[in-house]
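In: model the structure of this input:
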Amino acid sequence: MTAVLCTSDFLRAPLLATARAEGFKEWHHFVVHGRGRRLLINFSLTSETSRASEPGLGPRVIVIVGDQRWAGAIERYDDSALEVSADLGAVRIGGNRLTVGPDGYRVVVDLPGHDIRGELDLTSVSRPFVVNNQPVGEGRMCWLFVPRLRARGWLRIGAQEHPIDNDLAYHDHNWGRFWWGDDFAWTWGTVLPQAPDDPWSLVFLQMTDRRRLRTLSQALYVWHHDKPAAIFRHAAVRTRTDGMLRRAADCTLPAPMGLLLDGEASGVPERVEVTANRAGDTVFAEFRPNSYARLAQPSEVCLDRSTVLCETSGTARVSGSINGRSIDFLGAGVFEFLHG
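Out: A predicted model of the protein is given here:
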């Protein structure tokens, strides 16, 4: 398992962006499902073009914590603050560091301007899975995800410290060339059980057009212990959403983008149902969000639009049967709703 992780999860930007940087994006995304809270950390590199120079990579670090409410920060760095190791397994952005090790990840967060610091060790307890060349508007994206890790460490925001002691976590690594605001949207969710010894883990993905009228691709990935138990794709998956969450965003990042976003509608459904059936296997998952943060940035294809990504926290109920094994658990979910 560790050999697969080491050979699969490495930084792509120095290799791919050198040849054709326009539209290139890459990020490492971690979600810790702590007891009563969610922690999200994101290291990203985005191709940027200025009038005075060739396209370069703009590094960013995002940290948000969902306790009773989501709070956090986005920090943008100059490309001179970026360092990548020769083996492409470690990246430094200012005082923030991410290292891929033989059995997982080491993450150090240091955002002194926002009074945010932390150190996490995330040990993989499930095999990674790679998806290549997913169409995203006029572009393409690849991703690797690790459905289940064990996290230890701490994160401090201001005077509040969040200890992380053997909590379950999720990781994905995404890279490709596409443009925010192009004709696409997505829903991306991770569900892990509240009981840490329950062996099941779920990852859900749905890609649609920007108006969410056409489903272009969808899949439900189900892991049992460290191995994939079932993968349901396309017509084997049915999705239903109900209502709209009647709650304003806890925060909008970066904060000035809150002045540009119109309306009070959350863009987050009140309930998401995912039903999957294939070859006698069946899974039903229901996710109910209860809070969310908005991450926003200007569209790259239209001057009068913004791309909004809602990170939501909530509860999930999962039931079904795979290979004769029963599934029945309450879980914690983090779903991401992207609107272009």
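
In: every contact and neighbour count from this point should use C-alpha atoms.
Out: Will do.

In: my read: Val130 touches Phe145, true?
Out: Yes: using Cα atoms under 8 Å, Val130 makes contact with Phe145 at a distance of 6.7 Å.

In: so which of the two has more stuff around it?
Out: Phe145 (22 against 14; other Cα atoms under 10 Å).

In: chain neighbours aside, what residue packs nearest to that one?
Out: Asp172 (4.0 Å; Cα to Cα, 6 or more residues apart in numbering).

In: what's the answer for Gly36, then?
Out: Asp67 (6.6 Å).

In: with Tyr292 instead?
Out: Distances taken as Cα to Cα, 6+ apart place Thr312 nearest to Tyr292, at 4.2 Å, with adjacent residues excluded.

In: which residues does the one you found contact?
Out: Val268, Pro289, Asn290, Ser291, Tyr292, Ala293, Val334, Phe335, Glu336, Phe337 (Cα atoms under 8 Å, 6 or more residues apart in numbering).

In: could you also give me the structure for this second sequence? I'd like to compare it with the first:
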Amino acid sequence: MTMDERTLASVEQLRIPTNDELAPLDWKDWYHFILMEPKSGVRVLVNLTLSGRLTGGELQLSFIATIPKEFLTAELHQENNLATFGTAYPQRWVAGTVSREPLRLQGQNVSLEIDGRNSQVAVRDEESGLAIAFTASAEATPLLVTEESPFGSGFIGWGLVPGLQVAGELSVGEAKFPIRQDWFCYHDRNFGRFRWGEDIGWEWFVAFATCADGRTLTLVLDRRTNRDHSEWGLSYIFVYLGNQLRKIFLGSTLAINWEWSANGVLPIRLPGVMASVFAHRSVPMPESLRVEAADERDSLSVAVNFDSAMELVVADNRACQYSFIEEVSGNVEVKLLLDGEMLHGWGLIYAEYVV
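Out: Now for the predicted structure:
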């Protein structure tokens, strides 16, 4: 049995005060979904964030889709093998934006509902031509990892559900992509009080790989850091076989090595106003990643080549300061020695590197 309903409820519970017009402005509470279709290589991020407080806060959307060029219609044709599209924008947090039981976030052309194991997400952005609507049912073992871990001037907590049964449709321009049960869907939650642009960062990924015998491996990495990633707290990788948590590699058992482009590049940036502000900002971007982990019984090797990148610029709501989230995805090879058995799988990965 993989589902612990009590833990799942703790993961999904909204932490931010919703009716207090004097609540601190540095509150943040977000719902994060990653969808990947292993056969085609399609990858999607949908993130909804409540920030600030009622009448003085925002409901913020980030929606990114990466599509192999052979699936695009003629008007969206690109020379690169992959095309990345996205939209990101805020709406005012007003009365009616949030309901707690069951959870519901509702904005213009944006909605999220979570009731027990079941979720519904719908986003439509006419300007970018992007839309998605899907239902999801939690299947993998949920984890509430931290609740009040120190982070910047405040704290952060998070939990995850790294496997949901999903169905729906993605639209990119005139191209339609049915979302079926062979898609992988990951969901996590972050919440806390801190300010973007502080001395904070993180390294995170979710990887989904399939072995030759059809068994699946899901890996989730998390490492919280300072802004230049010269210091970090406890690092860990959760290892799932199917929907069951089977292993956690921690701390000194892990070696995490990002490899970067030799020269600075101008990535696609969101939201649009930030793309204008930072149009001059040329930066190296992650090109590959190697992770090795081993303890007295088991070992893990992860080899990643990134082939898609976008930068999200997130602004503090009280001062002119920013954090930058490098959103990257690509292909992954996983070798896992677990309880004396070697598992070898290939698949897709979605990662974030925050500075």
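
In: quick revisit: what's the counterpart of the residue nearest to Tyr292 of structure 1 in structure 2?
Out: If you follow Thr312 of structure 1 across to structure 2 using TM-score structural alignment, you land on Val328.

In: the helix or strand hosting its match against structure 1, how far on average?
Out: According to DSSP states H and E, Val328 of structure 2 maps onto strand 322-338. Strand 322-338 of structure 2 differs from its equivalent in structure 1 by a mean of 1.1 Å after superposition (mean Cα distance after the TM-score superposition for structure 1).

In: and that strand, which residues are buried?
Out: The neighbour-count criterion (16 or more other Cα atoms under 10 Å) identifies 322-336, 338 as the buried residues of strand 322-338 of structure 2.

In: likewise stretch 33-48 of structure 1?
Out: 33-34, 37-48.

In: ditto for stretch 311-325 of structure 2
Out: For stretch 311-325 of structure 2, by 16+ other Cα under 10 Å, it's Glu311, Leu312, Val313, Val314, Ala315, Asp316, Asn317, Tyr322, Ser323, Phe324, Ile325.

In: what residue of structure 1 takes the place of the second one?
Out: With TM-score structural alignment as the criterion, the equivalent of Leu312 of structure 2 in structure 1 is Leu295.

In: helix or strand for that match, which one?
Out: Judged by DSSP H and E, Leu295 of structure 1 forms part of strand 281-298.

In: dump the residue contacts of the match of Leu312 of structure 2.
Out: Thr252, Leu253, Pro254, Val308, Leu309, Cys310, Glu311.

In: quick one on the thing from earlier: state the distance from the match of Thr312 of structure 1 to Ser288 of structure 2.
Out: In this view, Val328 of structure 2 and Ser288 of structure 2 are 10 Å apart by Cα to Cα, to the nearest Å.

In: name the residues contacting each of these two.
Out: Phe306.

In: quick one, what contacts Ser10 of structure 2?
Out: Listed by Cα under 8 Å, 6+ apart, the contact partners of Ser10 of structure 2 are Leu144.

In: picking up where we left off before, what is the burial count for the residue nearest to Phe145 of structure 1?
Out: Neighbours of Asp172 of structure 1 (other Cα under 10 Å): 19.

In: over to the one 10 residues further on?
Out: By the other Cα under 10 Å criterion, the neighbourhood of Asp182 of structure 1 contains 19 residues.

In: spell out the secondary structure type for it.
Out: coil (DSSP: H, G, I helix; E, B strand; the rest coil).

In: please apply the same query to Ala9 of structure 2.
Out: From three-state DSSP, the assignment for Ala9 of structure 2 is helix.

In: check contacts around the spatially closest residue to it that is not a sequence neighbour.
Out: Take Ala9 of structure 2 and drop its neighbours on the chain: the residue closest to it by Cα to Cα, 6+ apart is Gly116, 6.7 Å away. Counting by Cα under 8 Å, 6+ apart, Gly116 of structure 2 makes contact with Glu5, Leu8, Ala9.

In: could you check how far the first one is from Gln244 of structure 2?
Out: When you say that, I think you mean Glu5 of structure 2. Taking Cα to Cα, one finds Glu5 of structure 2 at 15 Å from Gln244 of structure 2.

In: swap in the second one?
Out: Applying Cα to Cα, one obtains 14 Å for the distance of Leu8 of structure 2 from Gln244 of structure 2.

In: do Arg92 of structure 2 as well
Out: According to Cα to Cα, Arg92 of structure 2 and Gln244 of structure 2 sit 39 Å apart.

In: repeat that for Ala175 of structure 2.
Out: Ala175 of structure 2 is 35 Å from Gln244 of structure 2, where distance means Cα to Cα.

In: okay, the two: which has more neighbours?
Out: Using other Cα under 10 Å, the more surrounded residue of Ala175 of structure 2 and Gln244 is Gln244, with 19 against 14.

In: residue contacts, the residue mapped onto the more buried one from structure 1?
Out: Structural alignment (TM-score structural alignment) places Gln244 of structure 2 against Lys227 in structure 1. Residues in contact with Lys227 of structure 1 (Cα under 8 Å, 6+ apart) are Ser126, Arg127.

In: what does Gly159 of structure 2 give?
Out: Taking Cα under 8 Å, 6+ apart as the test, what Gly159 of structure 2 contacts is Val11, Pro142, Leu143, Leu144, Val145, Thr146, Asp188, Arg189, Asn190.

In: aligned to it, what sits in structure 1?
Out: In structure 1, the residue matched to Gly159 of structure 2 (TM-score structural alignment) is Leu144.

In: what do you get for Trp232 of structure 2?
Out: With TM-score structural alignment as the criterion, Trp232 of structure 2 lines up with Thr215 in structure 1.

In: name the nearest residue to its match, ignoring sequence neighbours.
Out: Using Cα to Cα, 6+ apart, the closest residue to Thr215 of structure 1 is Thr208 (4.4 Å).

In: returning to that earlier point: ok, which pair from the contacts of Thr312 of structure 1 is furthest apart?
Out: Asn290 and Phe337 (13.8 Å; Cα to Cα).

In: where do the strands sit along the stretch 51-200 of structure 1?
Out: 56-66, 70-76, 82-84, 90-93, 96-100, 104-111, 116-124, 129-136, 139-157, 160-177, 185-193, 200-208 (DSSP state E, counting those that start in this stretch).

In: mind putting the ones you listed into TSV with distance to Ala248 of structure 1?
Out: Compiled in TSV, those are given as follows (distance: least, Cα to Cα, whole Å):
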stretch	distance to Ala248 of structure 1
strand 56-66	14
strand 70-76	11
strand 82-84	35
strand 90-93	32
strand 96-100	31
strand 104-111	26
strand 116-124	24
strand 129-136	28
strand 139-157	22
strand 160-177	24
strand 185-193	19
strand 200-208	24
